[in-house]
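Chemist: Okay, here's the prediction I keep looking at, along with the sequence it came from:
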Amino acid sequence: LDLVDLQKELQKSRNVFPENPSVWVKDLAGYLNYKLQAPRSDPVLSQHPHDYPYCLVSKELRSIIRSLLAKASDFLELFFDHCIYTMLQELDKAQGESLHGYRICIQALLLYRPRIATTNLAKYLEVLRSQQNRPAKCLTVLWALGQAGFTDLHEGLKVWLGVMLPVLGIKSLSPYAVSYLDRLLMMHPNLTKGFGMIGPKDFFPLLDFAFMPNNSLSPSLQEQLRRLYPRLKVLALGARPEAALHTYFPSFLSRATPACPPAMKDELLTSMSQCLSLDPLSFSVWRQLYTKHLAQSSLLLNHLLESWESSSKKVHQSLQETVRSFKVTNEELAARGAAGDQHVAACDAACKELLCKMRGRGFPWPQLLLVLLILAAGFFLHDLQTHGSFQASSCARLLRSSGVLPASQLAWQKVSRACLQGYRWLEHGLAQHGSVAVSVLRPQLELLWNASGEVARAVSLQGCSLLSWLQGSLPCLGDWLQSRLPEALLHLAECVRELLQFVLRSCLLPLLQGLAAALQRGWQRCLDSCSGEVTWACVRDHLVSFTYSSWLYLQDATLALKNWALAMMSGH
């Protein structure tokens, strides 16, 4: 493509229509479409990447297109409609032009403003319905609208729910609708931007398409949609499923009939269990719907019975009230002889088994052990308070008579003797070996300390030079990014840069300075306490003093705890 010739044509258009930028962009699209001729391919370009043909456009041409779109920002919706309708007109011609120029303009436009594709989806849905017998035209419209989703998941879901879900049952359009959804969710693994887009009225038709047999989708498309279903469910439930699940419960319950396909039945029962475990309001919704959905409730009650061991105690507590309510309702229905007696009987049997499960919980061994431990501790403290000392207490007499106390005293004497011998060996052995180690290692440690100081200074100098280089390079980097990124990303990058500078200046540097000062003060105090020279004898004296003070503190704390416990016992 001759860019010089293109610039001349655009300048001619600006000279003829100086106050009408909409003509400029239309002339740009017409010029590109005329010059970029290629053999016609399928309407959705399925053999090419998702950003074809825009991915082949050079940087210079992209810059020209973007600058012209920016000048015509007030006319972009009209320009988008112009490109689509012109493409549809070319498809009516037997020897129509290739559509690559209009496709490039649509992709560049939706890369810049993806919301333009979703401003009037109802109009394009009418176009699809009116052209239903012309698959090429319908697929061309779907391709053009779908380009918004590759930039923004939110807009892509709007397009899919607005124009692709309504045509999902049409044989010629369903493959592209499912493949587009697959590619959209694959390109946006982070689904948070799509939360709130899919509601119950959109979700349950998707559930039916994915699991109900003999629908208008082929088995392969149904299997592909079923693989996408878990992510669609995450999108539907949103960031707080515990606040939304009760609104989905009625539709889950109404579909869970005994004749339901096994795969769908498993999904429905699992989803209803999720509703009951996460959203307590689902229980009240179930109680309101119970009499009208006895067969479905029977399936759910039996499912809860089968999964009883794996369900949480919170569900058990909430379920108990609901099951008791169902039992009363079952008795009333049985007394009236209402229709569907077999479902009433099945529900009543499941309710009885669930109530037996709730009453027949295992023996509470942990609670019993805790009570026994508390009683034993209370008896021991009361015994000490009554007899005045441990030696005179009943516990001591019992331990002496059973032989436990003499054996424990003998073991304690042996342990104490071994610890004393070990301490004496350490006192003499460490003093001797420590002085040798200090005399041998001190020169090497001093060399290591000096080398560490040199390394720290070198790292500091390199860090300062790197920071100064970054400070000088940031303006150039900012200018480069400004020409290639949207304003919102630039604002975000600026905020991140300010945050990093704040953390460096206000947190990291003061922290490092404070740490260095603390180490210096600690070393100086160590030198002062050792009369200017750190020796093994000085270090040993410090360790002995620290151990002795810790032992005294532990004794005081134990005595204070004992006195508090005795005071509490005597007070009660």
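Modeler: Perfect, thanks for sending it.

Chemist: C-alpha from now on. contacts and neighbour counts both.
Modeler: Fine.

Chemist: Not counting sequence-adjacent ones, nearest residue to Val534?
Modeler: Distances taken as Cα to Cα, 6 or more residues apart in numbering put Leu527 closest to Val534, at 6.2 Å, once the chain neighbours are dropped.

Chemist: ok, and that neighbour, which helix or strand is that part of?
Modeler: Secondary structure assignment for Leu527, by DSSP states H and E: helix 509-529.

Chemist: Show me which residues of that helix are buried.
Modeler: Applying a neighbour-count criterion of 16 or more other Cα atoms under 10 Å, one finds Cys526 buried in helix 509-529.

Chemist: contact partners of it?
Modeler: Contacting residues not belonging to helix 509-529 are listed as Glu533, Val534 [Cα atoms under 8 Å, 6 or more residues apart in numbering].

Chemist: count of neighbours near Ala94?
Modeler: Neighbourhood size, Ala94 [other Cα atoms under 10 Å]: 7.

Chemist: how many neighbours does Leu504 have?
Modeler: Close neighbours of Leu504, defined as other Cα under 10 Å, add up to 13.

Chemist: got it, and the one 3 residues further on?
Modeler: For Cys507, the number of neighbouring residues by other Cα under 10 Å comes to 11.

Chemist: Distance of it relative to Leu466?
Modeler: As for Cys507, its distance to Leu466 is 19 Å (criterion: Cα to Cα, to the nearest Å).

Chemist: And the next helix or strand past the helix holding Leu527?
Modeler: Following helix 509-529 in sequence order, the next helix or strand is helix 536-571 (DSSP H and E).

Chemist: try this one side by side with the last:
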Amino acid sequence: MSNGQWEVVGKGKKSQNGKIKNKEEEKKSFKNGPKLEDIMPHSQIKSFYAGMEIDDDRKPAKENKNGSKKKKTQEKKAEPPKPKPPKTIEAAFEAMDPAELANIIATNKIRFSNAPLVWLKEVASFLNSKTQIEVEDPTFTNYPPTYPLSTLPTEIRTSLENVLQDAGKANAQLFFDVTLTALANDMSRGQSVNGHRLLLQMLANDYPEFCIASVQKSASLRNSYQNRPPIGLSLLWAFGQGGLTDFSVGLKAWQELFLPIIELKNYSKFVVVYLSNLLDRHAEMDNKVSLDQLLTMCDMVNSKRNSLPKDLSSDLIQQLTKYKDMYFSRSGNRLQVTFNQIMKKLPNQFLTSYNLDSYTRVLVESLVDCLEKDDSCNATWRQLFHRCTKQSATLLDFINSNWEELSSKLKKKSLKITVTEYKLVSADALKGKKKDETVIKANKICQDILDRMTSTRRFPWLWASFLLLISIGGLVSYDVYRVGGNFPKSASGKILNDLGVLEHSQRAWQKTLSTSARGYLWVETNAPIYYAQTVEICKPYAELSKDVFTVAYKKTGILYGNLKDYIIEKTPVVVATIEHYAPGLVDSVQGYASSGYEVVKKYSSEYYQFTADYLKTKVFVGEWAPEILQTKTQTALNVTRDHMTTYFHWFRQQVNIYSEIP
């Protein structure tokens, strides 16, 4: 203590003037202190820093950080480039590791042994993560119907089929319904759903009935997302997968889930296209359509056709025609009930063949099919005259307008009875005070049909005239030949002489021969000239045709090459599919084919050798020996050539002689 005051003792440092310095002042003084550049020369500074870089332990912190950053950058550059993500579902399947999928399935089976749904959900998550490809068309219109399942590698497909089978049918059906909901929910969140699509397609392929097991739930799910076309179309695509293997499932799915939204613009085309593909796919298979199904289809199409655009309405009617043909191809020959039901569906008015709309035309064609396949339908038709007078007139007019096509299909005897009886019914109707114009027209149609059936065929006058001329010419030639070629002495000449026209006939004949001879000489002289001119004119067109043919040939070659490559590419997929559904079938067929080929080759060779030996020893001997036949053939050719030469010289002489006759 000095000056009578207390002093504060602390750890603070004093400055030159006795004041305490705080930390901030120390930092400022450190910063404001002398710099290394002010003390050392520039050349020594450079060597000083170089020495610091040699000793890693003495590096400043900043230098260590920069150095570590440089090392990390170099390590990143040395890493191999990452593979590009696949752009298609096929490429994603090819890049998928089967071992990884098998490991996930095995692990989940151990961890959740009593929860098969957990296995399947984990598999779906794995597939979704590996196939994150944006799909523009959720219905895969431009791909085969079995896409994308058809592009799945065999190992992965086998693993998926095994886990679905191990889960059991009940769990698989529950998983199918859960996956439909997951498909819609994940699409609404913008997540990848290609794994869901694949599993739904596999389940529908193995169990088609899953697609229509819960129609009400499926319809409710469809209604919830029908205002979002990508999701709605994806759901319809999944509902329709069962129709690839089972026609009845596909048809019910179309009627219950597709048809109710056919009027919506975003769904109309796909609904019609699905029905077309379904009918085309099962047209050749043994799928029987019942009468109730046919009538139901007719009612559905009739109720929806007017609400569609014209082109789609026409396509829908075309599918109804296919469905009708499928019914009649397997309906048998008892169609009286069918005729009765369809006749009542016709409009209660007379429609001519030219005024029939496309739907009514299908109904009328169905009635004609009934008459063609079951003759007893004529009796059923006659019983409906009084109740279906105008409908019957429509059918009669159609038959009359298409008589050339239908006459060979219908039984004329029964049809004649039907038409005659209908004509009597029409006559009774005409007795009233007010004459129905429809009945008058129908009466005229009946008369036209009866006239067609009773009229005889037209006589072939042209052919008859030609044969008559040939016959007369032959008889006259034989008559002249019989008297040595002297026409006046022949019976024909004597008749003409008695009639006084022999001289005129001979003069006309000579004039004909003279004119023909001059024409032949003119043709012989001028034909080469006109031929050369024709060739000269047609040469550019011939060259053009040649070029067109060459281009077409090359295009055909390219098409053939593309088709060949496509077959080569798809053959393993087809073989794998056959092997999956019928193990060992391909090998068996190949074995049988190879054995059959060897047997045919063996016996063909033996029979050929036997036939050759038989012909050499039993047939071509003596007068039929090859050398004698060769000599006779050569002699016959020489004689024929001599005769042709002699005839040509004679013909030339005759031409020269007759050409000089005035």
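Modeler: Good, I have the coordinates. All figures in this text were calculated on a predicted structure; none of them were measured in a lab.

Chemist: all helices for the stretch 201-350 of the first structure, in order.
Modeler: Per DSSP state H, counting those that start in this stretch, the stretch 201-350 of the first structure carries helices over the ranges 219-237, 245-255, 262-278, 281-289, 294-306, 313-336, 341-359.

Chemist: Apologies, that question was intended for the stretch 51-200 of the second structure.
Modeler: Ranges of helices in the stretch 51-200 of the second structure, per DSSP H, counting those that start in this stretch, are 61-78, 89-95, 98-111, 116-130, 154-167, 169-188, 194-206.

Chemist: Redo those as TSV? Include distance to Lys344 of the second structure.
Modeler: Formatted as TSV, these follow (distance: least, Cα to Cα, whole Å):
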stretch	distance to Lys344 of the second structure
helix 61-78	82
helix 89-95	52
helix 98-111	60
helix 116-130	53
helix 154-167	50
helix 169-188	42
helix 194-206	39
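
Chemist: Pick the most buried one from the ones you listed.
Modeler: helix 194-206 (a mean of 22; mean count of other Cα atoms under 10 Å).

Chemist: and it, how far from the chain's centre?
Modeler: 23 Å (Cα atoms, centre = their mean, to the nearest Å).

Chemist: tell me which residues in the helix or strand just after that helix are buried?
Modeler: Heading C-terminal from helix 194-206 of the second structure, the first helix or strand you meet, by DSSP H and E, is helix 215-225. For helix 215-225 of the second structure, the neighbour count (16+ other Cα under 10 Å) marks Val215, Ser218, Ala219, Leu221, Arg222, Tyr225 as buried.

Chemist: ok, of those, which one's closest to Met285 of the second structure?
Modeler: Nearest to Met285 of the second structure among those, counting by Cα to Cα, is Val215 at 25.8 Å.

Chemist: so who does the aligned residue in the first structure for the closest one touch?
Modeler: By TM-score structural alignment, Val215 of the second structure lines up with Ala122 in the first structure. Counting by Cα under 8 Å, 6+ apart, Ala122 of the first structure makes contact with Gly162, Val163.

Chemist: Now the aligned partner of Lys352 of the first structure in the second structure: closest residue in space that isn't a chain neighbour?
Modeler: In the second structure, Lys352 of the first structure lines up with Gln447, judged by TM-score structural alignment. Take Gln447 of the second structure and drop its neighbours on the chain: the residue closest to it by Cα to Cα, 6+ apart is Lys423, 8.0 Å away.

Chemist: From Met358 of the first structure, how far off is the aligned residue in the first structure for that neighbour?
Modeler: Matched across to the first structure, Lys423 of the second structure falls on Lys327, judged by TM-score structural alignment. Using Cα to Cα, we find Lys327 of the first structure at a distance of 14 Å from Met358 of the first structure.

Chemist: from memory the residue nearest to Gln447 of the second structure sits against Asp448, does it?
Modeler: No - at 11.2 Å, Lys423 of the second structure and Asp448 do not qualify as touching, with contact defined as Cα atoms under 8 Å.

Chemist: For the corresponding residue of the first structure for Ile628 of the second structure, give me its contacts.
Modeler: Aligning on TM-score structural alignment places Ile628 of the second structure opposite Trp536 in the first structure. Contact partners of Trp536 of the first structure, counting by Cα under 8 Å, 6+ apart, are Ala431, Gly434, Ser435, Val438.
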